[in-house]
Every structure is written in structure tokens, then in C-alpha cells.
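Visitor: pasting the structure only:
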């Protein structure tokens, strides 16, 4: 963005008004809070809605199919962020992208609230994927626009904004899970729609006064000639895809299994292409190429970590529903409530880790070693959850504290890896590809969930111990390899610590 535009934006944003931060942070905090409320609330009950019998208000899908759909959905959400970022940078501007994304998300949740219709279910998935791709990356970009680059409040502002994300993720499964348990799935999804509606109202009502011109400038607008060319290509691509689907679906070439396989291939192929393009680009310096080499094992480690962490909303969600004692200490627990554990632990322990790294200073572990610790804890979280079956068999219901412990351990791993990965990405990214490298970081999650869609079908009560044992063991082995190789990886980072 041009420096003159930055100055125009800053002059229109009230610089005090929300805990000593710009007033616009209020708008963005609550927009993101309600968006995350709607997203995580819906996701907390989504897998149950798919595999519960029709008589219980569900769609009656096979459990393996339901688990794969949730994984594919999560993968596509992260992939769509690339499209959302491009549209904001070249066509919409971030503010309009946030608003359009919010509307699509709300419509998606409304479609889910319509009882017992598989067509509306898939329409809702498409709407939410597109909407989240538009809103999620761009609302974060607007946060950056309301601060000058030299503003000492900037990091603190992002921390407050991050707290809004986790507060929304913490509250929503409790509310939506309780509504679903008492009144059914569709009212639960309606709660998610209402949450997104509130977020849109907050954004619209306070945007002009609090955000000023933030989000209104198109960073790199298409010229009229480029617009004509791009829209022609997009239109042609849509027509070709429609024709291929019209041929492939009736003939059985494109079915659910092949679609899962296709997303799995894209999950690996897209980041691989990113690495090749960045490494071979003439804009990438020799030092930056070395840093790209260092980034590759970190990316692979991230894929392994998220493959375990994201199963919290698939395999562990199913485990909570079917294998866990839900009457505990005189309380009946909704299985969806376990989805609140991850954001709760992050809210509590993120400040502790921030303090710890500050306290250790130059004595803190290197970036590759922190990643290895993240993988270690992720692997242990899966080994922990196989212990109840080892001691009590696969037929008896498990004390819910085992599940709480598993979620807690993986969050410790997440705090070793996720914020460190974001920071490392900004440091290791080639200057010419700084924004795209951040997209690449998020693609590690997309790749992980694309892989999960392939492997969740192997989970059954009979294979429970083998499933958790192999995946958890693989993560621990990879953590040891990464720890051993960390000095070599560090040498390729060329001064980045």
C-alpha cells in the first residue's frame, strides 16, 4: 500500500477509545468474536449432525464419510483464504471483502438451519467456505491498517484481537452445544447464524466512525485491461468446471472418494508449487533461498502437528460423543462442550508462554527445537487418549478427564509451534513473497486436513488403539528427528533466531 494512503487511513481512525487502542479495534474485535462464535459453534456440532440418525435430527451419513467431510471442509476453508486475499488486494478492498464474507457465512448457517435437507447442507458448506475465505484473512489485515508501523501498541493490539478469536471459540460450543442438546441441531445452527448477523451489525454500525478509511483502499487494483482478462479467465474456468462436473458426476468418475483424493493432491501440490516458485524466482536472493530450505522441514512439522490438532473436531469429537462418560460430577455434559477446551487453554496459557520466552531471552530454544517440542506434545496427546482403552477395554465409557488431558497437552504443543511459526514465517519469507509466504503457512493446515480426510476412515472402536498409537508415535519420532537436525536447520536460517 502507498505510504500516502497509509497516512490518509491513520488520519481518519480515532487513535484512542478501546483500552487505550484505536477505536477501530473495538469494531474488529467484536466482528471477529462473532464470526468465530458462528464458525466454532457450527463446527462443534457439525460432525454429529452428519452421522446422527434422521430420527435424532441428523442426516444419517456414514460416520467415516462424516469425518472425511469435516476434514475436507476445514482444508477448503484454509485454501479459500488465498482467493479471499487476492480478491481483497485486487478487486474489493479488505473492508468490503469482510462484509461480503460475513453475509455468505450467515447465509450458509441459515441453510444449515433448514431441517433435514442434504442439498441445503452442501450449499451451506460452499457458502461458509467462500465466506470464511473472504472474511478471515482480511479482517486481520484491517487490524494492521489502524496502526502505524512504528506504533508501539501494534503487537498488543493484535494480542487483544487474538483474544477475541479465542473468546468466540470458547463461548460458542457451550452455547450452541446446549441449544443443540435441548432443542435440536437446526436451532443450534440458527444460533451460529444469529452470531454472524450480530457481527455484521457491529461492523456496519461502527465501521464509518471507528475505522474511517481503513480497509477501503484496494492495495493493488486491476487495471481495466487486467479486469477484462481476469474476468474472462474466471468465467471460462467456471464453464469448464461446470462441463467437467456435468460429465464426471453422472458417469461416476467424480464421486465423494475421488473428490477427497483430489483435495488431498491439491493440499500437497499447491504448497509444493509455492516452494518451487519462490526458490526459483530471480527476485529471491541467495540468503533467502537458504532460508526457504530451512522453512521446508518446519512446514512438514506443521502439517504433522495440525493433522493431530485438527482431529479435535473430528476423531476426538466422535470419541467425546461415543466413548466418553457424559454424566460427570452431577452434570450432563454435551459432547460439543469439549470443543471449548482448546480456546480456553490458549486464553489461560498463551500469556504464560509469552512470559516464558521473554524470561529466557537468548537462552530460549531455537525455532526448530520449539517445533520439535510442539510435535512431541501433539504425539503424547494421542498416546494419552489410547490409555483408557488399554486399561479398560474399548467397550467401557471413559472418564471425561482423559479427554480434557489430551486437549490440554496438544494446546501446550500448539503454543510451542503456532505463534512461533507465524513469527518464523515473517522472518524467513523472501521479501518479494512476504504475503504469499504467510498464505503458505496457513496452507500447512489445509494440507493437514486434506491428509486427515484420507486417514480418518481408518478410525473405528476396534482400531482405536492402533490408530492413536501409530499417529501419535509418528509425531514423536518426527519430533526427535527434527530436534537432532535443528542445528543444521538453524544454520540454513542465516541469522534468523
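Guide: That came in fine, so what should we check first? As the structure is a prediction and not an experimental result, all values here were calculated from the model.
Visitor: going forward, measure contacts between C-alpha atoms and count neighbours the same way
Guide: OK.
Visitor: Specify the local secondary structure of residue 120.
Guide: Look at residue 120: counting by DSSP: H, G, I helix; E, B strand; the rest coil, its state is helix.
Visitor: dropping in the other structure now:
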């Protein structure tokens, strides 16, 4: 996906937003409401799936619910690849974002229907819509600035504040409505949030100028017809496959989840194979991509643990923590707001730290720090689980401390990984590498969803300690091989 605006793609002059183009406010609010809907629904999803039917839930086993949650997250990030392609070749970023927002809102409204099937149909729509919106709205933010503009990074920092603001507010609203009143009312609140996002996006379109108005590399004539035909054939094959599964009696939640997990891994393997075997990239670019493979694996291992906050840790919050304050028992999902508020506080501190350290700390070392901190969070969770043995409720401060460690790890790995992705990318694949970085999260979430099944069959302390120590060991191994990885990076720090 291109992040360079064509000549004349600047927004109109006039009022500014914190000293930045007024269009940034439109994109900021769109992203804030999209994240509100995403994290709001995600905060109560597993709790709804596992709740008893008498309590309005689906009474799905924890292992299956955790796998559904992980696969859903994986599909959201996997769809960023075709979503970016649609914008680049067919619709342009602006129309893709609008279409994505409408589809996301529709998905949440479907989930608000009080029936058992609505949650899965709604999630499918949200996956498609997020794939169209998420990567392309970031592209539009980039289009507001010249590539070498000193304000570009600051603009993205403001934009990312919108992400975390929406993620912070969402669980407080949907969690109260879903857990205290009705699950589908919580899903409905997420739908209303995305609707607000779409309305203000349409109302603010005059501020956008030409940013994202046209495809970066449009398909025309026969090429366009050929691409649409292939897409239609792929859709038909998918429908036939689903029909076969249904007629054979294999169309179950577990079967679909397992197939999507395999698909995520195969797409990733195919993507890396395509790049590494491409004869048009130079030996230096190929070497850097080999280094990136290691960073990718480290990132996938990180997200495997980190994104269990909404599944395994969310269930722990519901079942094993004392959430009563002054006679009021606050919803378990409220603890999902801890992560974004810590990111808002910690992101400027992390940015200042990396700026101070400069090149004295390499990218692989920063990844190693992230893995170690992430692993220590699960080691701490093992202690919390041990304290809860026998049905005792533990303080929610255990989870706050766990999330603090995880956020510190995220700030060591995630923004650094995004930067490394752009620096290590072969020229030919520069516009596609952001999608490849999203694949690291997709793989981590897909595999993590399968791993999280073990949380029901193992003792909780054993589960957390095993994977916590595994992450710490992997982080230490990354430190040991830092010199070799830096050598493959061929001059990139």
C-alpha cells in the first residue's frame, strides 16, 4: 500500500488540528470509533461465548471459545492484505475506508440480534470490514504529509492516540452493558460507536482534499475484469467448500477455526517463499529478508501470549478476581481498559528512551527485551493462579501488574518492528511489507488461539509458567544470536 501521496493530494488549507491538517481530525475520530467498536466487542466476546445459556450466553467450552477468539483476531489482521490490495488496485483508500466502516457497523448490528448464530455472522462481516478500513486509513494519514515532512511522525502519534483512546473507553461502556444488562446490548453499543465513526467520516470528507481519493496503481480494462473474475471464482470455491462441510456434517465451530488457523500459516509461508525466491531482489535485500524472518517469528511468539488478554486472562478476571469495590462488583471486561491507558502513558517514555539510546541498542535486542518482559508477565500470572487455587479470589492488581509488563514489552517490540519492517523491505515489496507485519500478529493470534485450548486441560499455574518461561528463553536466545541477525541485516540497525 502506498504511503506517498500523488502530486496535489494535499488536503485543503484552513483550520488545523493541533497544528496539523484538519483532515487528521476526521481520520483520528474515524479510527477512534472503529477501535471503540473493535475493542468493545472483543472485551466481552469470550465472556459471552462461555456464559451459561441461562445468563444469555452460548455456553461454549473455554477451549473452543479461546480458539474462536484467537482465530477471529488472526482473520482481522490477515484481511489487511486483500484490503490493501482492493484500495491500491480498485477503490482507492478513501472509498475502502468508507466501505469498511459500513460493513463493520453492519457486523456489530448483526451481533446485536439476540440469536445464537448472529455472533458468528457478525464476526465474519467485521473481519471483512476491518480488512478494508484498518490498513487504508493509516495510508490516508500518510497522504496528508510530504514523505520527508518533520510533522509526519507527530501526526501519526496523534492518530495512534485515537486508537488507544477508543480502546480505553470501549470496555467501560460495552462491558457494563454486556455483563450487567444484556450481552447483545453491549454488541449494539459497539455498532452505535462505528456508526458515529462513519457519520463523522462522511461529514468530514471535504477536509480530505484528494488524499486517498484514487487507487495508487489502478487495474484497468482487461486486467480489472480478470482480477474480478478471479475474485468471483475464489468466492465460489469458498462457498462450495463450506457447502461440502455442511453436507458432510463437518461444519462445526472447531472445524472452521482449525481450517482458518492452517490457512493463516500457509499464507504466511507462501508470502515469505515468494519474496525469498524472487530473482529480482538483490543479495543484500535477500539477506535482510532472512533477518526479518527471525524478527517475524519473535513477533508472532510475542503476540501469541500478549493477545490472550482478551481470552484466557479475561476469563481469569471473571472467575478468579475480587472485583467488588464499595459494594459494587465491576465488570471483568473493565480490566481490558488497563492496557490502552498504560500505552498512552508509556509510549512517550519509550520513544524518549529509544531516542536517547540511539543505535547502542539494536533492533534484535529490543525484540528480545519485549519477549522477556512478555514471558515474565505470564510467570507473574502463574503466581496469581497459584494464589487463586481452591477458589480464593485474588486482587485485580495482579492483572494490572501483568498488563504493565506486557505493555512495556509491546513498546519494546511493536513500534520497533514496524520501523524495521520499512527499513528491511526489498524495494519491490516496499508497499506490501506493512501487510506482512500484520501477518505476524495473525500467526501469533491463530496459533495462540489453539495454544489457549490448553488453559482448560492444564492447571492454570502450569499453563502460565510453561509459556511464560518459553518466552523468556526465546528472548534470551534472541540476545545470544543478535550478532548473527545484525549481520544478516546488512547495515540496518
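Guide: Looks like it came in fine. Just so it is clear, the model here is predicted, and its values are computed rather than measured.
Visitor: where exactly do the strands run in structure 2?
Guide: 16-17, 20-21, 324-325, 328-329 (DSSP state E).
Visitor: Can you give the distance from the last one to the centre of its chain?
Guide: Spelled out, that is strand 328-329 of structure 2. 31 Å (Cα atoms, centre = their mean, to the nearest Å).
Visitor: Mean per-residue distance, that strand versus structure 1.
Guide: The superposed strand 328-329 of structure 2 is, by mean Cα distance after the TM-score superposition for structure 1, a mean 3.4 Å from where its aligned residues fall in structure 1.
Visitor: Counting by contacts, list what that strand packs against.
Guide: Contacting strand 328-329 of structure 2 under the criterion 3 or more Cα pairs under 8 Å, 6 or more residues apart in numbering; DSSP states H and E is no other helix or strand.
Visitor: contacts for that strand?
Guide: By Cα atoms under 8 Å, 6 or more residues apart in numbering, the residues outside strand 328-329 of structure 2 that reach it are residue 323.
Visitor: Residue 55 of structure 2: which of the strands of structure 2 is closest?
Guide: Nearest to residue 55 of structure 2 among these is strand 328-329 (16.7 Å), distances taken as Cα to Cα.
Visitor: any idea how far the residue nearest to the spatial centre of structure 2 is from residue 142 of structure 2?
Guide: By Cα atoms, centre = their mean, structure 2 has its centre lying nearest to residue 77, at 5.8 Å. For residue 77 of structure 2, the distance to residue 142 of structure 2 equals 20 Å [Cα to Cα, to the nearest Å].
Visitor: same deal with residue 271 of structure 2?
Guide: Taken as Cα to Cα, the span from residue 271 of structure 2 to residue 142 of structure 2 is 25 Å.
Visitor: ok, those two, which is more surrounded?
Guide: residue 142 (22 against 13; other Cα atoms under 10 Å).
Visitor: which residues sit in contact with the aligned partner of that one in structure 1?
Guide: Under the alignment by TM-score structural alignment, residue 142 of structure 2 pairs with residue 144 in structure 1. Contacts for residue 144 of structure 1 were tallied using Cα under 8 Å, 6+ apart; they are residue 154.
Visitor: Likewise for residue 261 of structure 1?
Guide: Contacts of residue 261 of structure 1 (Cα under 8 Å, 6+ apart): residue 454.
Visitor: if I line the two up, what does it land on in structure 2?
Guide: That one, residue 261 of structure 1, aligns with residue 258 by TM-score structural alignment.
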